[in-house]
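Trainee: one predicted model, sequence on top.
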Amino acid sequence: MSSGRRSRLPARSDGIGAHWVLLSAVMLTLGLALAIQGYINHPVDSDAPPGSARASNAGNTPGAVLEGGPIVDPRGEGVRTTAPSADSVALTFNNGPDPMWTPRILDTLREHRVHATFFVTGSAAVRHPELIRRMFAEGHEIGIQTLTNSDLAAVPDWRRQLEIRGAQKVITGITGHSPTLLRPPASYDNAALTQVQWSFMDTAADDGYLTVLSSHDSADNVRPGAEVIADRLTMQEAAGEVVLMHDGGGNRSQTVAALDAALEGASDPGHRFTTVGGSIGVDSSRPASTADTVTGNAFVWGIRITEAVVVAISWALVAAGVLTLLRAVLVMVVAARHKRAERLGREAERDRGWFEQPMRKEILEPASVIVPAYNESAGIEAAVRSIAASHHPVEVIVVDDGSTDGTADIVESLGLPGVVVIRKQNGGKPSALNAGIAAANHELVVMVDGDTVFEPDTVHLLLQRFADPKVGAISGNTKIANRGGILGAWQHIEYVVGFNLDRRLFDVAECMPTVPGAIGAFRREALDRVGGVSDDTLAEDTDLTMALSRDGWRVVYEDEALAWTEAPATLGALWKQRYRWCYGTLQAMWKHRGAMAQSGSAGKLGRRGIGYLMVFQVLLPLFAPVVDVFAIYGLVFLDPLRIAVVWTLFLLIQLVMAGYAFKLDREPMHALWTLPLQQFVYRQLMYLVVIQSVVTAFTGVRLRWHRMERYGSLRVPQAAQERS
């Protein structure tokens, strides 16, 4: 699209800061949600190296603890330990709640009217709060086993604190009571305590926690058989013990069966199964304050919300992947048929197969070529010479839209026959095009930007699709002239893929959304019926194309009609160009949103063309930052190999699409080596452009026209030089 100024637009800020603020807020929130879920669901569980605190129980651990009872009270001065009374067996369960096994254990305990102590993991409690409420309602004790059941020897002090307080907030938020019992992960009896575990217990005592170890291991975690586990529970010497069992962490069917058998056979009155608190005569929980309950609820809901966010993102990623794959298959299949139809010289027909007419009448009537120009001195000579040298009879109308760099003087100095210069005050590209249309002498009109050169046969090839009287506009095939360097190569890939896949799809589906400003042909009648070129949007070419489709005209694509244009050579220039294009496209989509509910060609444009743009050029790019952040999350918290495989498959899809498009366009493949790098820079730039455009649109700020830089890289094709 050629650069001209829109004098009517107010010189206001483009709202550039708003999109950055919004994007930063969204990404910060998303990053926080993923970090929380990564922390909650993927705890550290690695063995510490030899010589670490894990390997030794000596040092700071008091001897009274190492040799004392399983219930340790480091609160206050000194350390006290105790054990259940001689007639009591304190039943304790670790690693829950589990949605399958915890309810069965609770059912068994209720059947035998026995209470137990459950040391729960905070993250599991958040996922199954109904089980925590049931435990509390049925009179069981609830202690904490940290937030994520992480290996304490492998985490820093700050995380140990978070593990305790996080789990406490979860239980408080769910039950309204604060637990006072604590069991460190991977702890068993006193003699096996490590320095880290003792430090953890000592620190927790400052928050009022009583630590409960075990003195009798049921060994249910190794699943030796229900009978063996039941025997361990009913041994006479088990009285006065804290028994370790598990309601989570694996298949606990043997635990359920053994518990039922043990409780069924527990007839000895001196062998009473009870809770930890019941075995020593203390209350193991206290009502929480209103503030603590509110804070706990907020903590629980925060974790739930972040989990919901991650689940939603996961499903959205699946949907995006499916859409990407379906699009790749669809555009390549349709492009192949479109290319075959072109090769056979036939037109696509929607209702009865793909081909309708075996031959097309050759279009020989002259055409008017309109070149709107604002400060195009760098490339206007090459553009005009190439058009004037066309094999097809043309008149060339250069509309100088108030240039200040002598653009009109350069054209007039060429002295080329059939070239007319119109000078006018600056009014923007639409006004320049309309001035050219008014001055045109022919029924067929070609519009071309001032930074574009044609091949000698471009105009003739472009006009041939007008053999179909239903065709009102034709898109040509735009190519990048300055494709040297990695930025030029990236844009070259984008143009080749876009024109050779997407436009072929639009042609077959009869929903072409854009005839590009660089090369497009129109019937004068069609232009008159829609009122010429509108200045309602910054994408006047898209606006005009959609208006023609809604008026009942077919808009088609001619891949053999080549136009060479200059692409932005810097990231800043590229940003400005794509920002204007994207913003203008959004304006055009909104302006023509009524086509979604129409029938005929308008309905095809609305439901197919605008729908396609909305999904693949707006929604998926808006979702792209989430994909990148989730990929980082996956590398850190999930399986890096799986993430690498997914990314490689995505890249392969892109390579296959690009390779096929290059083959259709007979382009050399060497530029495709830059495609993997495109995923790390160019892709991010494009989705940031979409984000900025959407935010600008929603904030109601009207974007100013950004004039493109010209580099003078265009050259008149050799054949055109010989003719001129």
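Mentor: Structure received.
Trainee: all contacts plus neighbour counts: C-alpha atoms, from now on.
Mentor: Will do.
Trainee: since we're on residue 198, how many residues are nearby?
Mentor: Using other Cα atoms under 10 Å, residue 198 is surrounded by 21 other residues.
Trainee: you'd agree it is up against residue 58?
Mentor: No. With contact defined as Cα atoms under 8 Å, residue 198 does not count as touching residue 58 (10.4 Å).
Trainee: the residue nearest to residue 98 when sequence neighbours are not counted: helix or strand, and which one exactly?
Mentor: Leaving out its chain neighbours, the residue that sits closest to residue 98 by Cα to Cα, 6 or more residues apart in numbering is residue 248, at 5.1 Å. Here residue 248, judged by DSSP states H and E, is contained in no helix and no strand.
Trainee: and what about the nearest residue to residue 439 once chain neighbours are set aside, helix, strand or coil?
Mentor: Among residues not flanking residue 439 along the chain, residue 397 sits closest, at 7.9 Å (Cα to Cα, 6+ apart). At residue 397 the chain is in strand, as set by DSSP: H, G, I helix; E, B strand; the rest coil.
Trainee: okay, one more to line up with it:
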Amino acid sequence: MDQTPEEEPDHVFEDRSGIRGKVVVAMLVVLSVVLAVWLWDFGRRLLIDPPAAAEIAVLPAGGPRPLDALITLQTNESAPCARDESAFWQRQRLVLGYLSAADSTALTGLRSRCDQLDRVLADAFLLGAPDGTVVPLWANRNEALQELADSIAMPGGSALLVARITASTRTDELAALLSPGPALEKLVTQMAAFLASQLRPGLCLNLDAHPDLNPGVLRAALSRLKIATASPGRTPLALCLIAGPEAGFWRDPGLVALLDIAVVKGFQEGSTPMMAPAPADWFATSMAEMRALIPGPKLVVALGGFGLSWQTGQGRSLRLSYGETLSRAERAGAVPVFDATAGATRLRFLDADRQVNELWLLDAASLHNQLGALDRNQSIAIWPLGYEDPAIWSLLQPDPQDRPPHLRLQDEVDLSSQVLTETGGPALSAIEPDVKAQRWLRLDATGTRIVAQGYDRLPLPNRVQRRGGSVAGGVMLAFDGLPDGSDVEAIISALSARGAKAVFFVDLSALLEHDDAARRLSEAGHVLGLRILPPLPDRPESLVAARMQINAAQLYLSRVFGKPAALAMLRPGSGPPNFSRDAFREETDLLQRGLISVRSSFDAPYGPVDPTEFVDRILREGDPRQTQVITLDLRQSSADVAINLPDLMTRLVDDGFRFVAPELATPSGDLPPPVNDPRVSQIGDGPAFALVGFFMNGVTLLFFVMLVVSAAFSVLYIGLSLIRRPQGPIDPDFAPPVSVVIPAFNEEKVIAACIASILRSDYPDFEVYIVDDGSTDRTAEVVRGLVAENPRIHFLQETNAGKWHAENFALSAITTPIFVAADADSIFLPDTIRWLVQPFKDESVGAVAGLVEVGNRVNILSDFQHQEYMVTQNVLRRAHEFFDGILVVPGAAGAWRTKAVREGGSFSGETITEDADLTVAVHRAGYRVQFEERARSITEAPATIRAFLRQRLRWQLGMLQVSWKHRRVITSGLPVGFSVIDSIWFGPVSLLLAILDDLLLVTVLGTAIYTIALRDALPGGELPILLFTSYFIMTGIEVLRTLTAFWFERRFELKTLLLIPVLRFGYRQLLYLTAIRGLFRALAGHPTGWYKLDRTGSKLSAASDKKA
């Protein structure tokens, strides 16, 4: 039977004139050009720095030399103390280092050299109170010291704790404290509690100022302490004393026997410049005596590595670093001279105030000669760390070239990793770069001792001048970030109550997220500065990104507040002890840009701030002569800061501090505005910042909504699928005649297998209608051969008109009340037709959807589709049936009531998913659609990406067409209207939004890798947490949906389950592409064709193990 097709109807969205498509393309081209120009202009202004101010405002003169005058810049290494032990096996002596408390010079020196140390001696306690009170010198009762040890992988796992005596304690008072009694018991009890948490407990008592202490009293006190700290299974307490060689207790054999370590200072810090710190003869004689009194393994000789400065009128000397000593010499034009007899380098000069300055410097030449006076295996301690001549480390490590020690010292002297702040103040005003130099030496006749040294020019560290209003006891309040909207007024009120003004350092993200808070703070008279993350050196992309972030924030501030920021703070690593090389380079760059860099003196700890503990730390470690900058973190919890700020400010005032306004501490208000700024605000900046704000902050809400909606839908569907009850068993008495309709176009490879599987059906009364839709291959020949063999097969032919027309052609020929639709590549099981027919006992049922399985699982793409088919049919279709909302009766396994189909308008050519179109039409005709999971068909899924994209393009566009054609069903009250909304949400809308999700996920992953691997920090912020949380939650829900499908299938596939975490990496992106293509074709009016799958003819098998 042949038929000539009628004229094909217009497709939904179709524009046969092509005008709409041209208009859409033209609009896209224009939009792309406008967008490109806009991005180019905005990006150009982000890359162009504003011209520096014509004249930088003169800041008040700097204050006194700060306590952290010299620091060693830090690297980005996560564990700077980690070392290759194999490189140390040749070293003959142990090398220890001394870390003084609240000393940034020592702390940064430790971080830079701890990989060359075997153990660290750290100031930890202060003793001397008559009642025996022990005062910890580190925050959180010395927990901060162990946290430091853990963070840098300190040698030995922890520091060897040092207890020093208060300067005001006399020797007789100390003897009374250490004598048996309540004070000693209190001291022992407190010290035992402090030492209990140490894995390798050890205590050094620094008695340098008490050489005449009675050894008997000392021996008894140490014995009592050792007993108090002993416990079964615990490492015994290591006891240690520190003193000069003149101490009498070194002569007590019983006391020395009690000790595990004896640290003897090989230098003296006298009160007069007339005596050198370590004269050669004194050092040799004293150390020889100590070696005779103290067994070699116990003895540690502390070698000084510092300078001592005396100035006319000073009562005591000032300890200086090597770099600062040479800097003072350079400023005065003095020439340092090495005195071999004195064992040190000497300087003498008049300063600018006409004061006589005399300095002694224990440098690498001094240490070279001292090592020569010691045994080769003598343990030493560098005292203190951070102050030393860097060249000493070449003497303490094996030389790769096995050169003599004096030749190692003639390498270039490089102080580029050191920064010397010569004048104090909160604002950076000038930076002088480091100077490298060459050292020369002259040896004595024996060739073992250095008798003279000099430099071709003096080596110098980077030198910094800081300025600003130097107010004794002055405090400038700074905030890292902006408060949440609910906390703004509380912070403004707390500051106003004390008449204080503060500076809030922000980045573009914070400005866009808390723009209202920024406006209210600015209106209240507070200052907005830039929060800057230092870029990584030698990485162009990092430098460009940092520049763009700064300029973007400045553009925004200029647009909203009328002027850019003048102050900037580097976060993190903006000051000691974590001041990094990156941060210092950025400070230099900021200065060249005309920005004033502010360095934080004290950062409040994360979380709630204890005002008492924080102010105690400022009093203990701060410099009351300077204006100090205190920074509170609003980025973690602004509510905690708002609650604690009034108490903190009250405590500061009570302890004598005064609040200094940012304009007084760093008078940036006098900076003239930049002239001829090429970054002047443009009309497109508003949309640009709105878009950036959405990506930075608004997208968080979007993801939250997507996560909640998707999770709620998934959980709802799982619940409905479990509630839904399956159809009853087969009723053998219900077997009405059935027609099986198979439309075919070029199906010669699979049509015979399909027909054969249908003919094997155990259904008693059916016939088969095959419609050849103008095939150009051997399809007709294959079918005719089968027709001749089986009278139940009817063969219809027509000129190619599409699948919908072929099905309608068959519909016009059949006379049965029910017909089953099958795709030519489908394989029916023997009981498929019987199960499909059973629900039609209910006259209200207009269609029945079977279950389609992927039969060609040949690669990962087909495995992904198998998982998708399982979930969508076993979970979603069951759930949809519960409220009569099935949207698609699949063409590969579906049955229809002939009357219902005709009432619904038969198959339509208006959409390219005729099965979904007819399903909704049957719903609208007043019939129900049911699901019969036992009616199974095995189909061939696309096995190549090209075929998959073509199939899914048809599905995506077809569902859009169906949703638009039947849009009125949404408001009709029919349950299927909900499914239409659902299909739109889980179709193009959710897929297009998920593109944004994936783009940001890739960005966040890249940022996280960059932050962790290169910056040695953990990424923060709400967006990364939400992104990763959403990924794991949705993966978990998908696992749950798959497990639910397994439960319905009564089988478990580990392979399918393991594929779920990687579904969104590759497979999901293919779906994005089809969603975009589908939307474009809908807008352009160019619907796609049916896109028949290229058949492989491979043998199909059911995953359920039911074979055809």
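Mentor: Cool, the structure landed. Please read all numbers here as calculations on a predicted model, not as lab measurements.
Trainee: that older thread, what about the residue nearest to residue 439 of structure 1, distance to residue 372 of structure 1?
Mentor: Remark: distance between residue 397 of structure 1 and residue 372 of structure 1 (Cα to Cα, to the nearest Å) = 8 Å.
Trainee: if I read this right, residue 534 of structure 2 contacts residue 579, doesn't it?
Mentor: No. Assessed by Cα under 8 Å, residue 534 of structure 2 is found out of contact with residue 579, at 10.6 Å.
Trainee: how big is the offset of the strand ranked longest in structure 2 relative to structure 1?
Mentor: For structure 2, the strand with the greatest residue count under DSSP state E is strand 928-939. Following the fit onto structure 1, the mean deviation recorded for strand 928-939 of structure 2 is 1.8 Å by mean Cα distance after the TM-score superposition for structure 1.
Trainee: for that strand, packing partners?
Mentor: strand 827-828, helix 832-837, strand 845-854, helix 878-882, helix 914-924 (3 or more Cα pairs under 8 Å, 6 or more residues apart in numbering; DSSP states H and E).
Trainee: what range in structure 1 matches it?
Mentor: Aligning strand 928-939 of structure 2 against structure 1 (TM-score structural alignment) gives residues 554-565.
Trainee: of all the residues in the matching stretch, which ones are buried?
Mentor: 554, 555, 556, 557, 558, 559, 561, 562, 563, 564, 565 (16 or more other Cα atoms under 10 Å).
Trainee: chain center to that stretch, what's the gap?
Mentor: Taking Cα atoms, centre = their mean, to the nearest Å, one finds stretch 554-565 of structure 1 lying 33 Å from the centre of the chain it belongs to.
Trainee: what's the answer for stretch 206-220 of structure 1, then?
Mentor: Taking Cα atoms, centre = their mean, the mean C-alpha location of stretch 206-220 of structure 1 is offset from the chain mean by 45 Å.
Trainee: got it, and stretch 571-591 of structure 1?
Mentor: In terms of Cα atoms, centre = their mean, the centre of stretch 571-591 of structure 1 is found 21 Å from the chain centre.
Trainee: quick check: buried residues in it?
Mentor: 573-589.
Trainee: stretch 912-929 of structure 2 too?
Mentor: 912-925, 927-929.
Trainee: same question, stretch 460-478 of structure 1
Mentor: 460-466, 471-478.
Trainee: and for stretch 551-561 of structure 2?
Mentor: By 16+ other Cα under 10 Å, the buried positions in stretch 551-561 of structure 2 come out as 551, 552, 553, 554, 555, 556, 557, 558, 559.
Trainee: one more: stretch 677-686 of structure 1?
Mentor: Using 16+ other Cα under 10 Å as the test for burial, stretch 677-686 of structure 1 gives 678, 682, 683, 684, 685, 686.
Trainee: residue 520 of structure 1 touches residue 474, doesn't it?
Mentor: Yes. With contacts defined as Cα under 8 Å, residue 520 of structure 1 counts as touching residue 474 at a distance of 5.6 Å.
Trainee: identify the contacts common to those two.
Mentor: With contacts defined as Cα atoms under 8 Å, 6 or more residues apart in numbering, the residues shared by residue 520 of structure 1 and residue 474 are residue 462.
Trainee: right, I'll leave it there.
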